[in-house]
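[1] sequence and predicted model, in that order:
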Amino acid sequence: MFNIKVAFIPLPAYIALCLLVAGIIAVGKVGTDLMTMIAIIGLGGATCAEVGKRIPYLNKIGGAAIISAFLPSYLVSLGWIPDAVTTSVTTFTKSSNFIYLFVSSVVVGSIFTMDQDMIIKGFAKIFLPLMAGSILAFVTGGLVGMAAGLDLKQVLFFVSVPVMGGGLGEGAIPISVGYGEIMGVDSGKILAQLLPIILLANLFAIVLCGVTSAIGRRYPHLTGNGRLQVGESGPELQSAPVEQPTQSLDVEWVIAAGMCAVTLYLSGVLLHALFGLPGPVCMLFLAVLLKLFNGVPRRLEEGSRTLFKFFMACVTYPLLFANSIAVTHWNELISAFHVANLLAIFTTVLTLIVVGFVMARRLGLHPVEAGIVNGCHSGLGGTGDVAILTAAGRMELLPFAQIATRIGGAITVMAALLIFAHVGP
């Protein structure tokens, strides 16, 4: 029976966890301690992933990630998840911020195992389709929004900008504060208007990047199976079997990789506090520098790969489940469901992906991977990148996705606030 699994949990353990969690809820002992939360979000994430994998057609475009990212929020809105569970998961998720541990570990696993000669080329090449995609997405999104009955200024500044702003903390919040000061209104009201826009954009990005991945499966010559650049060499992390090292890997190197991830994250936090630079981007570039200057021994690379595989297998869906309960509010998502918004958001996200896809060949990139990285520009920050890349089966691209989300989002926010202040509300 242990060979039968619900996502990543063996069936006997899954049944036992269901009974135990139900018992804890019944006696009112749902705490926010680590063990209880691992049981609850692990069980919820595994269940959602298994459901998503078994839905026909949806499972071809990342159904496991879509269900994990949105079904829990819907169930909370129906009152089907007990209040004690909702409160505990929300408290734990917001207080622990364990998404940063996930992102740090995946970035370390991706960068430390990439081909040295291709790292700089990859980061340099991705900026051109990102910039071209952003400009064209503004144009097409604005035109479609106008055709659907929206004012041009409304669709540009209150739809397109939030979509490409980099998520909630780095995008929607500073945008709402800036708009509030310029317009002389409460920024909270503006934030409430922007939240459903970025949630819908993230949903469209997940689905469209899942479709892009399916195109790669149908036409293999268009995809690098997780490798961004044509001709890139080096170990693949997810898309193909990894050769086992000739010597068994010492678990201490896996621990070392984990501590490197924590060290790089704290370095980003300190640089953000000192200079105001985005912490995740600082962490990313420090990892790149270590790799480029031969600061990563071979055994540490192998430990990083194992760390990557662990977080991919066991943490992805619990993370999406927890964030769905704590961050994704179903009523806010539904409030943006009218035709004009839907068309403008969909067009903006689709344009980003298509531009990356079309420009890829001329830049020596794989079209599927370039399109997916561009699509992450419309993601909901780090959580959105995880959901998008999980749906597409391309978590190896997270370092490039972070560039698209963080740097692309920061440029979008700064430019939008400068232009909005000039043209007026």
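    Looks like it arrived, so ask away. Since the model is a prediction, treat every value here as computed from it, not as a measurement.

[2] alpha carbons only for contacts and neighbour counts from here, please
    Fine.

[3] report the contact partners of residue 328.
    By Cα atoms under 8 Å, 6 or more residues apart in numbering, the contact set of residue 328 is 70, 73, 199.

[4] please, where are all the helices along the stretch 251-400 of the chain?
    With helices called from DSSP state H, counting those that start in this stretch, the stretch 251-400 of the chain shows them at 251-275, 279-292, 298-314, 316-326, 330-335, 339-359, 367-375, 381-392, 398-402.

[5] which one of the ones you listed is the most hemmed in?
    helix 367-375 (a mean of 33; mean count of other Cα atoms under 10 Å).

[6] residues touching that one, excluding its own?
    With Cα under 8 Å, 6+ apart, helix 367-375 has contacts from 126, 129-130, 133, 205, 209, 212-213, 215-216, 222-228, 349-350, 352-361, 389, 392, 394, 397, 400-401, 404.

[7] same question for stretch 45-61.
    6-9, 62-68, 71, 207-211, 213-214, 317-322, 391-392.

[8] how does it look with 7 Å?
    6-8, 63-65, 67-68, 207, 210-211, 214, 317-318, 321, 391-392 (Cα atoms under 7 Å, 6 or more residues apart in numbering).

[9] got a quick ChimeraX command for the buried subset of these?
    A single ChimeraX command selects the buried members of the contacts of stretch 45-61 (16 or more other Cα atoms under 10 Å):
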select :6,7,8,63,64,65,67,68,207,210,211,214,317,318,321,391,392
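
[10] put this next to the first one:
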Amino acid sequence: MQMNSVPDEDQKKNIIQRFMGLNIGIVPMPLYLLLLVTYVLLTVTKQMPNDMIGAIGIMTLFSFMLEEIGKHIPILNSLGGKVLVVTFLPSYLVYMNWLPSSTTKVVTDFMNNNNFLAVFIALLIVGSISAMNRKTLIKASTRIIVVLLICEVVGPVIGMGVGSLLGLSAYKSYFFIVAPIMAGGVGEGALPLSLGYAAIISMGQQNIFAQILPCVMLGSLVAVVEAGILRQIGVKKPHLTGNGRLVEGDNDDELGSLSSKSDTANISKMLVSGILAITLYLLGVWANSVIHLPAPIVLLIVVMVAKMLGWIPDSVQEGGKSLYSLTVKGISPLLLFGVGVAMTPWKSLVTVFTNIPMLITIFITVTAIVVAAFFSAKFLGMYPVDTAIAVSCCSGQGGTGALAILAAGDRMNLMPFAQVAVRLGGAITVTLSIFLMRIFA
């Protein structure tokens, strides 16, 4: 009996060692278990600190766990499953009151009061653009605007056509379904759209906002799923994707020689790139008070111009690559969970599912945008998969939607171009919609 027990004990020891050797996301299992125990103790004793450390600890615990769940769900894992789970499952848990109230409050307060999304976008834009090939940036910037303008025509035409076939008027289809989807999110899209409508028609702004918000939410969800599908198309047909590059033929990486010197991130260079991102964002905040241009757009324009003119030193470019990796691997999962808890009302999503004509119109509109971007990209010498993922962000939930869409498509380095689609596309849609409302109301 004793001789047989030795292998059993060794087997148990090996199982425990293998388990403790696992990672939850990027977090080693022993550290994750310590974080879990600490979270439970603080929650049970009602001592969870309502500050940045408490929020980041909670978001780390849940986001990496939900990512692991999403990666292991069959079929869903190939459609951006980890993003869907990390973003939309927390929304459902909040709706059902299944998350501890202290957890919801800490995360919501942090997301609403600290502008964490803006920090993420600033770091990602500077990191990705500074590490990008300069010639590629010049070519891609001009061409993606052409693709975006094509989609600004195709999306509304198809959306109104489908809505009319399903018994919705062209007026209802465009102003209350298609335009909200393409308006650039909630704060800079649906909100000004509802204010503009309310000034023209005899309907309260809050009622208008309540009608169009579900379309924004579901449009973003559809775009996330389709980004996952596009990623799979790229895997099966490699000639259709640049794996994060938009323009065909630019295979050289001007930072290749820099990155090959060492696999270790240069902390000082990365910090300089981060300080550059923060400085330019603050400059954008000031510029917004003068020229009323959103801070992320000011940041985007300044960095893109500096890159195109070759003004960004090699040291900052190398730091940008490290900054980009840190942002994508370490911050994006946390931010997605925070978006799900604080900025994704589950009730709004459910509202649309009960209206089949509206549901179909939303799906077809987003699909039309994706298909138009996919095929027009090929004619412009761009990679269809990457272009379609970037441009589909114009039908997302603003910056939060762009984050989820790019994460589902595994193309986070396209954030600068996604910002062009969101901001420029949204501005065009809001302006045009309010102008047309004055004519047809």
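    Nice, thanks for sending it over. Since this is a predicted model, take the numbers as computed values, not measurements.

[11] quick revisit: out of the helices of the stretch 251-400 of structure 1, flag the one nearest residue 77 of structure 1.
    Closest of those to residue 77 of structure 1 is helix 330-335, at 6.3 Å (criterion: Cα to Cα).

[12] residue range for the closest one in structure 2?
    Mapped onto structure 2 using TM-score structural alignment, helix 330-335 of structure 1 spans residues 346-351.

[13] the residue mapped onto residue 321 of structure 1 from structure 2 and residue 89 of structure 2: what is the separation?
    Here residue 321 of structure 1 is matched to residue 337 in structure 2, going by TM-score structural alignment. Residue 337 of structure 2 sits 9 Å away from residue 89 of structure 2, going by Cα to Cα, to the nearest Å.

[14] residue 28 of structure 1 falls within a strand, correct?
    No: secondary structure of residue 28 of structure 1 (DSSP: H, G, I helix; E, B strand; the rest coil): coil, not part of a strand.

[15] what's the burial count for the closest residue to it other than its chain neighbours?
    Nearest non-adjacent residue to residue 28 of structure 1, counting by Cα to Cα, 6 or more residues apart in numbering: residue 84, 7.8 Å away. Residues lying near residue 84 of structure 1 (other Cα atoms under 10 Å) number 14.

[16] same check, this time on residue 154 of structure 2
    18.

[17] that one and residue 104 of structure 2, how far apart?
    40 Å.

[18] and what of residue 333 of structure 2?
    Applying Cα to Cα to residue 333 of structure 2 and residue 104 of structure 2 gives a distance of 17 Å.

[19] could you do residue 119 of structure 2 as well?
    21 Å.

[20] more neighbours: which of the two?
    More crowded of residue 119 of structure 2 and residue 104, by other Cα under 10 Å: residue 104, with 21 against 16.

[21] can you tell me what residue 390 of structure 1 aligns to in structure 2?
    Match for residue 390 of structure 1 (TM-score structural alignment): residue 407.

[22] what sits against the residue lying closest to that match once chain neighbours are set aside?
    If the residues on either side of it in the chain are set aside, residue 407 of structure 2 comes closest to residue 83, at 6.6 Å by Cα to Cα, 6+ apart. Residue 83 of structure 2 makes contact with 404, 407-408 under the criterion Cα under 7 Å, 6+ apart.

[23] can you redo these as JSON lines with distance to residue 349 of structure 2?
    Formatted as JSON lines, the contacts of residue 83 of structure 2 follow (distance: Cα to Cα, whole Å):
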{"residue": "404", "distance to residue 349 of structure 2": "16"}
{"residue": "407", "distance to residue 349 of structure 2": "20"}
{"residue": "408", "distance to residue 349 of structure 2": "19"}
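
[24] which of these line up with contacts in structure 1?
    Among those, the contacts conserved in structure 1 (both residues aligned by TM-score structural alignment, their matches' Cα atoms under 7 Å) are 404, 407-408.

[25] the strands in structure 1, which residues?
    5-6, 9-10 (DSSP state E).

[26] tabulate the ones you listed (CSV), appending distance to residue 142 of structure 1.
    As requested, these are exported to CSV (distance: least, Cα to Cα, whole Å):
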stretch, distance to residue 142 of structure 1
strand 5-6, 44
strand 9-10, 46
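
[27] pretty sure residue 365 of structure 2 contacts residue 161?
    No: if you go by Cα atoms under 7 Å, residue 365 of structure 2 and residue 161 don't touch, sitting 9.7 Å apart.

[28] gap between residue 299 of structure 2 and residue 420 of structure 2?
    12 Å.

[29] check residue 198 of structure 2 too.
    28 Å.
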